[in-house]
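J.: Sequence and predicted structure, then a few things I'm wondering about:
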Amino acid sequence: MTLNDYKREFLLHLVRTGAIRFGSFRLKSGRLSPYFINIADAMRTGSDAVKVANAYAARIKELDIEFDYIHGAAYKGIPLAALVAMRLSEWGINKRWGYDRKEEKRHGEEGAIVGELRDGDNVLIVDDVITTGATKVESWLKLASMRRKVKPAGILVAVDREETSDADKKMLEEHHLKLYSILKITEIFEFLYNREIDGKVYVDEAVNKAFREYSSKYGTRC
């Protein structure tokens, strides 16, 4: 399994920072997963955060997405939106960015949305991972209710767990939400399988077998 430079560096960063871990983890959905991803662990320091921003920005450039506004879904998407906007500006791509509040502010000028979201904007949503599409649709509907005729440019996540059901995919399609990811979970396992990273094999035969069994039960290929 080969990955291009920025994807490989991003994956190695996730592994080295413990942002992706292997074992047995109970998810919010109740599923028992052989791996767990927490992008916040990949952004503990300024230099770590830059590496994450580089990967998101590189993927955006590669996809050549047309957008006006970068939206960070509360809460994990908030620092991502800021970091990605800053990195893109260094590459000559200067875009507005903002985020939503879990609870609307009742005083001052800002309400549910913080940032200069304009009527008619093409909005790119950035977030950490996607398991199902329901929360992403909810985030989009909240955003769309704030301004008239905003259009979805897509949703970009660090890792697609590839667990979206046909119903989830249909729901995303109904709202014209295109899903993009820096990495897919199958790419991660294929790259790491029996590969030594800094003297350690993270995905050996047992871990890979657990993933195959989990994927056969819950996984889908987009």
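T.: On my side now, so go ahead. Residues are numbered from 1 along each chain as shown.

J.: Only C-alpha atoms from now on, for both contacts and neighbour counts.
T.: OK.

J.: Longest helix in this protein, by number of residues?
T.: helix 46-63 (DSSP state H).

J.: That helix - contacts with which helices or strands?
T.: Contact analysis of helix 46-63 by 3 or more C-alpha pairs under 8 Å, 6 or more residues apart in numbering; DSSP states H and E lists helix 5-17, helix 77-90, strand 179-184 as its packing neighbours.

J.: This protein: helices as residue ranges?
T.: 5-17, 46-63, 77-90, 134-144, 166-174, 185-192, 205-218.

J.: which residues touch the residue lying closest to residue 151 once chain neighbours are set aside?
T.: Nearest non-adjacent residue to residue 151, counting by C-alpha to C-alpha, 6 or more residues apart in numbering: residue 122, 4.7 Å away. Contact partners of residue 122, counting by C-alpha atoms under 8 Å, 6 or more residues apart in numbering, are 66-69, 150-153.

J.: hold the first one in mind and look at this next one:
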Amino acid sequence: MLTESKKAFIEFMMSADVLRFGSFVTKSGRNTPYFVNTGNYKTGEQIAKLGKFYASLIKETVGEDFSAMFGPAYKGIPLATAAAASLYNEYGISKPYFFNRKEEKDHGEGGSLVGYKPKDGDKIIIIEDVITAGTAVRETMPILYGCGNVKVNDMFISVNRCEVGKVPGKTAIMEVNEEFGIKVHAIVTVEDIHEYLKQSEKYNNILPAMEDYMAKYCIL
């Protein structure tokens, strides 16, 4: 259901040129009528607002029941940082955060993790932008499991594209859940975006392409 806060998030993404409509090709080679590029957030105001949306979703789904938040390099780094700041500013919840380097550092403290150092028994939540094929999650999990005996039960993303993954009949999110036991929570889904477009006549030209795409690739 398209709530006021989901509508606000869709409009926020559009105003930041993060959610765009047209003709694009995704990493998985699919021609898509819409594209989400969180690399387009670039102002203090945008990252502050984005952090609030993530913090609100974290608060309502897991509350304080986690040890630390992890932002996978590179796009997850500002997202986890903004979410950690907003959780504290909005709800008084102060949690550690950490992220990985893509390249090992061979001087100073070394290693590939920056920030909090996870320990056995920790519950880690992952903060990401979108999941299309689940590739980033598969790269992230060995890093987290390499930290010790940690649990990763929840992941937070901006948009659930609801797209079929590697296995016919299953979305990438279903695969991630089956493979790693991770529940993925999205601020909005492709259905919310579709619902939003239907509410205004100015998107009539995009709707058919959107509906074709959803029929072809989405499991709703």
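T.: Here it is on my side, so go on. Everything numeric in this text was worked out from a predicted model, so none of it was measured.

J.: Quick check: the gap between the residue nearest the centre of structure 1 and residue 59 of structure 1.
T.: Central residue of structure 1 (C-alpha atoms, centre = their mean): residue 157, 1.8 Å from the mean position. Per C-alpha to C-alpha, to the nearest Å, residue 157 of structure 1 is found 10 Å from residue 59 of structure 1.

J.: tell me the contacts of residue 152 of structure 1?
T.: 122-124, 140, 176-178.

J.: Residue 54 of structure 2 corresponds to which position in structure 1?
T.: Applying TM-score structural alignment, one finds that residue 54 of structure 2 aligns to residue 56 in structure 1.

J.: ok, now which ones touch the spatially closest residue to that match that is not a sequence neighbour?
T.: In this structure, residue 56 of structure 1 finds its nearest non-sequential neighbour in residue 84, 6.5 Å apart by C-alpha to C-alpha, 6+ apart. By C-alpha under 8 Å, 6+ apart, the contact list for residue 84 of structure 1 reads 53-54, 56-57.

J.: now do residue 59 of structure 2
T.: Counting by C-alpha under 8 Å, 6+ apart, residue 59 of structure 2 has contacts residue 87.

J.: could you redo the last one with a cut-off of 7 Å?
T.: The contact partners of residue 59 of structure 2, taken as C-alpha atoms under 7 Å, 6 or more residues apart in numbering, number zero.

J.: With residue 165 of structure 1 instead?
T.: residue 220.

J.: quick one on the thing from earlier: what subset of the contacts of residue 84 of structure 1 is buried?
T.: Neighbour counting by 16 or more other C-alpha atoms under 10 Å classes 53-54, 56-57 among the contacts of residue 84 of structure 1 as buried.

J.: show me what contacts residue 39 of structure 1?
T.: Counting by C-alpha under 7 Å, 6+ apart, residue 39 of structure 1 has contacts 19, 128.

J.: Could you report the separation of it from residue 192 of structure 1?
T.: With C-alpha to C-alpha as the criterion, residue 39 of structure 1 and residue 192 of structure 1 are 18 Å apart.

J.: And residue 23 of structure 1, by the same measure?
T.: Counting by C-alpha to C-alpha, the gap from residue 23 of structure 1 to residue 192 of structure 1 is 14 Å.

J.: More neighbours: these two, which one.
T.: Using other C-alpha atoms under 10 Å as the criterion, residue 23 of structure 1 and residue 192 rank with residue 192 on top: 20 against 14.

J.: Aligned to the more buried one, what sits in structure 2?
T.: Aligned partner of residue 192 of structure 1 by TM-score structural alignment: residue 197.
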